[in-house]
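Enquirer: Please find the sequence and the predicted model below.
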Amino acid sequence: MLLQLTIRNIAIIREVQLEFGPGLTALTGETGAGKSILIDALGLVLGARASSDLVRSGTPRAWVEAIFDLTGLEQATDLQAMLSAHGIDLEDGQLILSREIQANGRSVARVNGQAIPASVLAVLGARLVDIHGQSDHLSLLRADRQLELLDRFAGVLPLRNELARLVREFRAVRRELEQLRMRTREREHRRDLLRYQVDEIARARLRVGEEEELVAERARLQNAERLASLATEVASSLDGDEFAPLDALRRAVLRLEELGRLDPEQRGLAEQLREALYTVEEVVRTVRTYAESIEADPDRLTVIEERLDLLRRLKRKYGATVEEILAYAEEAQRELAALETGEETIAELERRADELARAVVEHARELSARRRAAARALEQAMSAAMRDLRLGQGAFAVAFEQPDETGNEQERAAVCGETGWDRIEFLIAPNPGQELRPLARVASGGEMARLMLALKSSLSEVDETPTLVFDEVDVGIGSRSAHVVGERLWQLSRAHQVIVISHLPQIAAFADRHYKINKTVVNGQTETAVHHLEGEARLEELAAMLDGIPVTPESLANARAMVERLERRKLQLVGAGTGT
């Protein structure tokens, strides 16, 4: 459950902090006040894509923190495993997620103070909060989304995941078999080619770094005469006769030694110059030795050129560097080994493919059967929910499409996807006697919002996500339907924490906690302010939502009567066992 949300410097929000509790929380306010920004900020701390555009103008960074109470989720092994995998320890059963977005676009995500990748934060966030915006209502039109909702209702996600694993392994084995089942002539040709390539590279006896050494040695041999001349000239210029710099340095050292004996404070000068003398003498010895070592060797130069030519030819064939050539040889050796043991491997893989095909078919059959059974229950639950949400007295159905069960097990497994054989589509008939049709051809925007709410309420018992957020679920809904939508949200909040952004007082009046969002101007800048409403302040907001501003005694009385009526309705629902 979400306990607290703190937001700093997001869009027009300078700093706000909201406290949440169990049940239904409503966020209301004028359009543009910042209600959806609050949900966007929550999305950020749950791992949504970050953008520097969200950082409040004139500030270096934005920051969001969400505190969750995980009490009651001790048995959620997937969540516990995820936390353990990243070394995250709970603090008094609480999980603190935070996200910082800098003005340059960089972002940092943390869980209980520990930095984690945003991708991990997104997976963790999806387990804690389910946010539904208008785009999510549209996602209900997609067949893959409909199949996922049915599978969640059926409780078959573990079976579906196991089927997906089997299908992936089956396809991998089939691909490997296809590669091994090359025609004999092609396999032999490939084997001969690989043998030649491996032998050619092996005969070259390549060594990493060899080419650079050969290039340097070739440069020395090609310039041997000039190198020797330069070295000799350097040695002669430093120590060629009595007037050379080296003799001058020696004489200067002797004079400074004498100076130091006469003036002890200057003894250090002779030592400094002696170090310089030693350095010059060492340079002279080194260049003389170098000059004597330089010798033109045409035979060696020819050998180097031939070796470099061999390296160039190998690089043209197998890779741009010696490392790439050696890597190619290793890969060729592995492929050669696979070809030479191909017959045994083919037989083994064929046995494995048969086993996997049987497992895929069995799992797909079971998944399909459980889906069809759950579909009948979902149809009944959805039809009832649709009536409650005033979506007409029509019907809801799940249409199935499946390929013919012909062919052997391998052929049937080959046409099975990771989600099974079934292709489904949600159909509705808004009114009795009408033909069932796909949602996209029948449902309006407001109806889509209520259909999503109907699905969430039907799935509430099997949905393990503790917090559900509905961003403007009332879009396209009139005041006549608002009461039943609010009632359904409140019923849903008995099993989940529910947060809803709404413009309709009939929905907000059902809330156990109510926040008003409005804009203010502080020091010439627009800011979002959040107020927790209770008592008369809440009644005034509901009255303003009912009849506009200024609030009149009549609208205030209507708001009070509405709240009292809805409180009685809540008690009736609890007494009937539908609000617990």
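Expert: Received it, and whenever you're ready, just let me know what you need.
Enquirer: Could you use CA atoms for every contact and neighbour count after this?
Expert: Noted.
Enquirer: distance of the residue nearest to the spatial centre of the chain from Ser84?
Expert: In the chain, the centroid-proximal residue (CA atoms, centre = their mean) is Ser119; its distance is 2.8 Å. Shown here: Ser119 relative to Ser84, a distance of 16 Å by CA to CA, to the nearest Å.
Enquirer: just checking, Leu246 touches Glu282?
Expert: No. Contact status for Leu246 versus Glu282: not in contact, 11.0 Å apart, counting by CA atoms under 8 Å.
Enquirer: the more surrounded of these two?
Expert: For Leu246 and Glu282, the more surrounded residue by other CA atoms under 10 Å is Leu246, and the numbers stand at 21 against 12.
Enquirer: residue ranges for the helices of the stretch 401-550 of the chain, please.
Expert: Listed in chain order, the helices of the stretch 401-550 of the chain (DSSP state H, counting those that start in this stretch) span 409-414, 439-442, 445-458, 479-492, 505-508, 535-547.
Enquirer: hold the first one in mind and look at this next one:
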Amino acid sequence: MIELLRVRDFAIVDRLDLELGPGFTVLTGETGAGKSILLQALGLLLGDRASRDWVRAGAPEARVEGAFVPPAPAAGAVAAVLEEAGIPWDPAEPLVVTRVVAADGRSRAHVNGALVPLHVLARVGTHLVEVSSQHQHQSLLREEEHLALLDAGLDAEGRRAFEGWQAAFAAWQEARAEVDRLERLDREGRDRAEFLRFQIGEIRAAGLEPGEDERLRAERDLLAHATKLREAYEAAEAELYTADTAALPRLGRAQRALEAATRWDPEAAAALDLVTEAMALVDEAAAAVRRRLGEVEADPARLEAVETRLEAIRRLERKHGAGVETILQKLERLEAELAEIENVEWGLERARTRLQEAEQGLAGAAGALRAARERAARGLERRVAEELAALAMGKARF
């Protein structure tokens, strides 16, 4: 339904706002009153080509705007076209279409404020309005609409045949695409296989292990700062254990003092327990520091070897993606592609067999659909004849 048609500087129209309500609306007027101009303005919103002759004399541009509320079936079709074009629209809201024609004949079209090409506007327009007095909008005269009209009259069996044909056609398309892909692979496979073997060999020769790059970077950081780390651990060990003023000896002296205090003050036992627990924790910390101190050694040769290995990994990353995991995943894909090329003849034979089966299935489904459409055509012919007879056109043939 058209809710609003707004026209500015179009032909002889200066300004017009036409609001339409539900139900049947008739526009009448004598010749030259402007009925055809309204249809031409509406045609612009439906995707008709623009002409500079439509811009009112002295005006910089003509502007036509319409607000449409399509019924449910048409709304779904419009939404599909707009979604394909990347234009959001809520079918619960009116669809606003605007067309602007400049004085030089160039035009712009907008749907809900988004700029759209003319062919998209024309596709949307076919679902918005049927102008029976203008041939370019008569669905009955568009051959591409005929099958849709016929299929709308299919019975239940016919609809099942149509769905079966759709499924068979999709299966045939998939099978045809696979044969085309494998035939192309067969033609181009030799050069591609050599390239794949080179890349696979390069990655395999590196002998990568999952997580290796992360482990190497951690080891490199440790080796690069080994001297400073040893100094830090030695200082910590001294503060915890070896120095005269270290924490553990001082806690030992405090423990002995508190043991003596418990002879005369039972409340000292609580403090003694805490000091004893602290001694255990400090002793554990000191052991961890000594252990780590024994593990950290400056090793220039090993550091050089780690840097060399990381550089080899970085060279592979520049070709195949960041991270050892990514490289290993690519290796799997390359090996799978090479295996497919090496077995392409066998795969192509299977694909051709599937294509032949799909063609047979499609032929059967097409036969069933043809029979269903013939039944629908006879029913349509009968119903149209009945309508023509009711219009006193009984001798007309459809």
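Expert: Alright, I've got the coordinates. The structure displayed is predicted, hence computed values, not measured ones.
Enquirer: one step back: can you put the helices of the stretch 401-550 of structure 1 in CSV and add distance to Ala327 of structure 1 and mean neighbour count?
Expert: Putting those into CSV (distance: least, CA to CA, whole Å; neighbours: other CA atoms under 10 Å) gives the following:
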stretch, distance to Ala327 of structure 1, mean neighbour count
helix 409-414, 35, 19
helix 439-442, 54, 15
helix 445-458, 54, 22
helix 479-492, 60, 22
helix 505-508, 66, 26
helix 535-547, 72, 19
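Enquirer: Those: which one's closest to Leu194 of structure 1?
Expert: Judged by CA to CA, the one of the helices of the stretch 401-550 of structure 1 that comes nearest to Leu194 of structure 1 is helix 409-414, at 32.4 Å.
Enquirer: Output the residue interval of structure 2 matched by the strand or helix carrying Ser84 of structure 1.
Expert: Applying DSSP states H and E as the criterion places Ser84 of structure 1 in helix 77-85. The aligned range for helix 77-85 of structure 1 in structure 2 is empty, by TM-score structural alignment.
Enquirer: For the helix or strand following that helix, enumerate the helices and strands it packs against.
Expert: As assigned by DSSP H and E, the chain's next helix or strand after helix 77-85 of structure 1 is strand 94-102. Helices and strands touching strand 94-102 of structure 1, by 3 or more CA pairs under 8 Å, 6 or more residues apart in numbering; DSSP states H and E, are helix 35-45, strand 61-69, strand 107-111.
Enquirer: Could I get these in CSV, plus columns for distance to Arg307 of structure 1 and mean neighbour count?
Expert: Supplementary listing: these in CSV, determined by distance: least, CA to CA, whole Å; neighbours: other CA under 10 Å:
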stretch, distance to Arg307 of structure 1, mean neighbour count
helix 35-45, 60, 22
strand 61-69, 59, 22
strand 107-111, 52, 21
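Enquirer: would you turn these into a markdown table with distance to Ser236 of structure 1?
Expert: Formatted as a markdown table, those follow (distance: least, CA to CA, whole Å):
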| stretch | distance to Ser236 of structure 1 |
| --- | --- |
| helix 35-45 | 75 |
| strand 61-69 | 67 |
| strand 107-111 | 65 |
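Enquirer: just so I know, which of those lies nearest Arg387 of structure 1?
Expert: helix 35-45 (29.4 Å).
Enquirer: And the helices in structure 2?
Expert: The residue ranges that make up the helices of structure 2, judged by DSSP state H, are 35-45, 72-84, 118-125, 143-151, 156-206, 212-224, 226-237, 247-261, 268-295, 300-320, 324-342, 344-390.
Enquirer: tally of neighbours for the closest residue to Val179 of structure 2 other than its chain neighbours?
Expert: Spatially, and ignoring its direct neighbours in sequence, Val179 of structure 2 is nearest to Ala351 (5.6 Å; CA to CA, 6 or more residues apart in numbering). Ala351 of structure 2 has 22 neighbouring residues, counting by other CA under 10 Å.
Enquirer: Now which residue in structure 1 aligns to Ala351 of structure 2?
Expert: Aligning on TM-score structural alignment places Ala351 of structure 2 opposite Leu349 in structure 1.
Enquirer: Does its match touch Leu177 like I think?
Expert: Yes. Here Leu349 of structure 1 lies in contact with Leu177, judged by CA under 8 Å, at a distance of 6.7 Å.
Enquirer: Of the helices of structure 2, which is nearest Val13 of structure 2?
Expert: Using CA to CA as the criterion, the shortest distance between Val13 of structure 2 and those is 8.3 Å, found for helix 35-45.
Enquirer: Just the buried residues of stretch 194-207 of structure 2, please?
Expert: For stretch 194-207 of structure 2, a neighbour-count test (16 or more other CA atoms under 10 Å) marks 196, 199-200, 203 as buried.
Enquirer: ugh, wrong one, I meant stretch 231-250 of structure 1
Expert: Counting neighbours by 16+ other CA under 10 Å, one finds that the buried residues in stretch 231-250 of structure 1 are 231-235, 238-239, 245-247, 249.
Enquirer: Determine how far it lies from the middle of the whole chain.
Expert: Centre-to-centre, stretch 231-250 of structure 1 and its host chain are 70 Å apart (CA atoms, centre = their mean, to the nearest Å).
Enquirer: can you check stretch 368-378 of structure 1 too?
Expert: In terms of CA atoms, centre = their mean, the centre of stretch 368-378 of structure 1 is found 32 Å from the chain centre.
Enquirer: What does Val324 of structure 2 correspond to in structure 1?
Expert: Across the two structures, Val324 of structure 2 finds its equivalent in Val322 of structure 1, going by TM-score structural alignment.
Enquirer: Quick check: the gap between the closest residue to Val530 of structure 1 other than its chain neighbours and Val129 of structure 1.
Expert: Leaving out its chain neighbours, the residue that sits closest to Val530 of structure 1 by CA to CA, 6+ apart is Ile517, at 4.8 Å. Relative to Val129 of structure 1, Ile517 of structure 1 is positioned 21 Å away (CA to CA).
Enquirer: ditto for Leu259 of structure 1
Expert: The separation that Leu259 of structure 1 has from Val129 of structure 1, given CA to CA, amounts to 88 Å.
Enquirer: So for those two, which residue has more residues nearby?
Expert: The residue with more neighbours, out of Leu259 of structure 1 and Val129, is Val129; 21 against 16, by other CA under 10 Å.
Enquirer: The more buried one contacts Val469, correct?
Expert: Yes. Judged on CA under 8 Å, Val129 of structure 1 makes contact with Val469 at a distance of 7.3 Å.
Enquirer: Sounds good, over and out.
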